[in-house]
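Chemist: Mind looking at a prediction? Sequence and model below.
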Amino acid sequence: MTQTLRIGTRASLLARTQSGQIADLIAERLGVEVELVDVTTEGDISRAPLHTLGGTGVFVSALRDALLDGRVDVAVHSLKDLPTGAAEGIALAAVPPREDPRDVLVARDGLTLGELPVGSVVATGSPRRASQLHALGLGLEIVGLRGNIDTRLGKVTSGAADGVVLARAGLSRINRLDVVTETIDPIQMLPAPGQGALAIECRAEDTTLEAQLREHLDDPFTRAAVEAERAVLRTLEAGCSAPVGALAEIVEEADGPEVWLRAVALAPDGSVDIRRSASGPLAEAAEVGNRLAAGMLEEGAAELIDSPARRQQS
């Protein structure tokens, strides 16, 4: 492999930063020249709330198109943005070690969620975060939010909001953890499936490149954890913007590593939630997620989520 490897990325600061980190790893470990190629996605163009843009993949489809038509050789995504179904002609070559998957609060005056006065305005663009904030019963006013990280943080510094909730991983990757006023315990707010992880894709026909990426960049523990979490979404037929949270951890047991998985599905206003946990061997990560989600469906999770896929079937 002597040609320059073209790595597709969204053009935002966060996307280019995390893609640049992956590019550096590829250059070092595969011994190739690399080049970042900016790709504009539907999610970058539209200013509408993400959950109104027609489902999953709004940050992904254009990058995959660029792969398939040969403009790029590798695509780097935030894994939580990936649709759960397989994409024809695309291989998920590697899932590198994950950043901290938790959500964080950035609030005025260094306040935590529990310290914000009743009626405080907290902004988030995520139905999952909004529903879990409502479920805490803190009397907060939850409002929508779009834009890059600086735009979101600006809501607090300008006084337009008392706080915003973001993914810790994104702030970590751009060295902005100093603005965090609270890292939110998953007991209070389970993260999005796949949050904090990156996905490295290539064309399925590029089997040599796929094998090299997997050998040199894939972390099997992170891959198993996100497989379990994404299996919950897939079985629930919920999109990446649905009010569903899931977090899997890998725990060493006497018989080998196991996946410990927690998940929640909520009504949009947080008034009802269904929470379950499950565990199983590392090699059965997806089955752990399937089994957990099946139990949630038996308890009525489909009615809480009201996903587009389920509305079309009804």
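Modeler: Structure received.
Chemist: CA atoms for contacts and neighbours, from now on please.
Modeler: OK.
Chemist: so where do the strands sit in the stretch 151-300 of the chain?
Modeler: For the stretch 151-300 of the chain, the strands defined by DSSP state E, counting those that start in this stretch occupy 163-167, 182-183, 198-203, 244-253, 256-266, 273-281.
Chemist: The structure to be compared is supplied as follows:
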Amino acid sequence: MSTTIRIGTRGSALALAQTGQIADRIRASSGAEVEIISITTEGDTSRASLSSLGGTGVFASALREALLAGECDLVVHSLKDLPTAPAEGLVIGAIPKRADARDALIARDGLTLEALAEGATVGTGSPRRIAQLRSLRPDLDIRDIRGNIDTRIGFVTHGELDAVVLAAAGLGRLGRLDVVSEFFELSHNPTAPGQGALALETRQKIPGDLARVLQGLDHQTTRLTVLAEREVLARLEAGCAAPVGATALIDSDLLLLTATVYSVDGSQKLTASHGAVLDGSPADRNAEAIELGRRAADELLSSGAAELAPLS
């Protein structure tokens, strides 16, 4: 394959790192030349909180515009930041194997969440994480923060905050897992639908050579789990900044999904757990995963999720 593949990405250190890893895999599998194109998004330039920006799409829109304009051949998204509604003319060509989906605590002196002093200051920009922290430790002083991973870690190392909560996947991709003082288990702290996974988005008409490259990058187990998780958001008509957590896993040929909606103050939550047997073709399995997400979301809605939390 001799054609140069142009990959669009945000310009943050994390986005460039994860895109670089995809570029290396493409070079190794196809021998193609790869060019990385850095694109600035609204989420990168605004200092407003994600909840005030609306969350959904603030990191994706500029990448998608560049893709549709033919400025690149594919773009790499953090899947948790990608709106659940399909974009006209675009498709998710591949979802590579997922990294660690858990959240991680970075605290002064290596303290755990339980060991933090009463009234300790903890930073996060995620309404879901805020609700979960308030549920576990209502005494904490939660601060809304923005910035890249190094900036957020710096809030702790420079003494401005006692702790911050970040995605383990991002820390791992940047080689910064050494700063983690505690990992939050998914059984108690479900994370954002799709957290830890990447989405490789392309124009709908994919050239044959590129289609074969993407097929080699796609990881079916990851695709099934994130399809189920993201369908919860889609059915709830919730944005990626809504206080919603979802965790799906595959055990043998069973797909298991647990989804939780939190009140903003963390005092209440609703949880739905469902399972489905996976059989048939890949398309049949994908449809099963989506239906599983719908069932979980429908149970949450019937239990009052829309009244419990701001979902849009």
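Modeler: Happy to help now that I have it. Because the structure is a prediction, the values reported are computed rather than measured.
Chemist: about what we covered before: now render the strands of the stretch 151-300 of structure 1 as CSV, adding mean neighbour count and distance to residue 19 of structure 1.
Modeler: Shown next, in CSV, are the strands of the stretch 151-300 of structure 1 (neighbours: other C-alpha atoms under 10 Å; distance: least, C-alpha to C-alpha, whole Å):
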stretch, mean neighbour count, distance to residue 19 of structure 1
strand 163-167, 25, 17
strand 182-183, 18, 25
strand 198-203, 24, 9
strand 244-253, 21, 24
strand 256-266, 23, 28
strand 273-281, 18, 31
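Chemist: Reformat those strands as CSV; add distance to residue 77 of structure 1.
Modeler: Listed next are the strands of the stretch 151-300 of structure 1 as CSV, based on distance: least, C-alpha to C-alpha, whole Å:
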stretch, distance to residue 77 of structure 1
strand 163-167, 15
strand 182-183, 23
strand 198-203, 5
strand 244-253, 19
strand 256-266, 23
strand 273-281, 27
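Chemist: For residue 65 of structure 1, find the nearest of those.
Modeler: Shortest distance between residue 65 of structure 1 and the strands of the stretch 151-300 of structure 1, using C-alpha to C-alpha, is found for strand 198-203: 10.4 Å.
Chemist: Report the contact partners of residue 91 of structure 2.
Modeler: 201, 202, 203, 204 (C-alpha atoms under 8 Å, 6 or more residues apart in numbering).
Chemist: Secondary structure class of residue 62 of structure 1, three-state.
Modeler: helix (DSSP: H, G, I helix; E, B strand; the rest coil).
Chemist: Stretch 17-26 of structure 1 vs structure 2, mean deviation?
Modeler: Once fitted to structure 2, stretch 17-26 of structure 1 is off its aligned match by 0.5 Å on average (mean C-alpha distance after the TM-score superposition for structure 1).
Chemist: And that stretch, what's buried?
Modeler: Neighbour-count burial for stretch 17-26 of structure 1, with 16 or more other C-alpha atoms under 10 Å as criterion, is recorded at 17, 18, 19, 20, 22, 23, 24, 25, 26.
Chemist: what do you get for stretch 100-112 of structure 1?
Modeler: Quick answer for stretch 100-112 of structure 1 (16+ other C-alpha under 10 Å): 101, 102, 103, 104, 105, 106, 107, 108, 111, 112.
Chemist: what's that stretch aligned against in structure 2?
Modeler: Mapped onto structure 2 using TM-score structural alignment, stretch 100-112 of structure 1 covers residues 100-112.
Chemist: Wait, residue 171 of structure 1 touches residue 165, no?
Modeler: No - using C-alpha atoms under 8 Å, residue 171 of structure 1 makes no contact with residue 165, being 11.2 Å away.
Chemist: So the residue nearest the centre of structure 1: helix, strand or coil?
Modeler: Geometric centre of structure 1, nearest residue: residue 80, 2.4 Å, by C-alpha atoms, centre = their mean. For residue 80 of structure 1, the assignment made with three-state DSSP gives helix.
Chemist: Who are the contact partners of it?
Modeler: 192, 193, 194, 195, 196, 197, 240.
Chemist: Residue 57 of structure 2: what's its closest spatial neighbour, skipping adjacent residues?
Modeler: Spatial nearest neighbour of residue 57 of structure 2, excluding adjacent residues (C-alpha to C-alpha, 6 or more residues apart in numbering): residue 83 at 5.7 Å.
Chemist: What is the neighbour count of that neighbour?
Modeler: Here the number of neighbours of residue 83 of structure 2 (other C-alpha atoms under 10 Å) works out to 21.
Chemist: so where do the helices sit in the stretch 151-300 of structure 1?
Modeler: Applying DSSP state H, counting those that start in this stretch to the stretch 151-300 of structure 1 gives helices spanning 168-173, 207-217, 220-236, 285-298.
Chemist: which other residues reach the third one?
Modeler: Looking back up the chat, that one is helix 220-236 of structure 1. Defining contact as C-alpha under 8 Å, 6+ apart, one finds that helix 220-236 of structure 1 is touched by 84-85, 95-98, 193-194, 197, 239-240, 244, 246-250, 259, 261, 263, 282-283, 285-290, 292-294, 297, 301-302.
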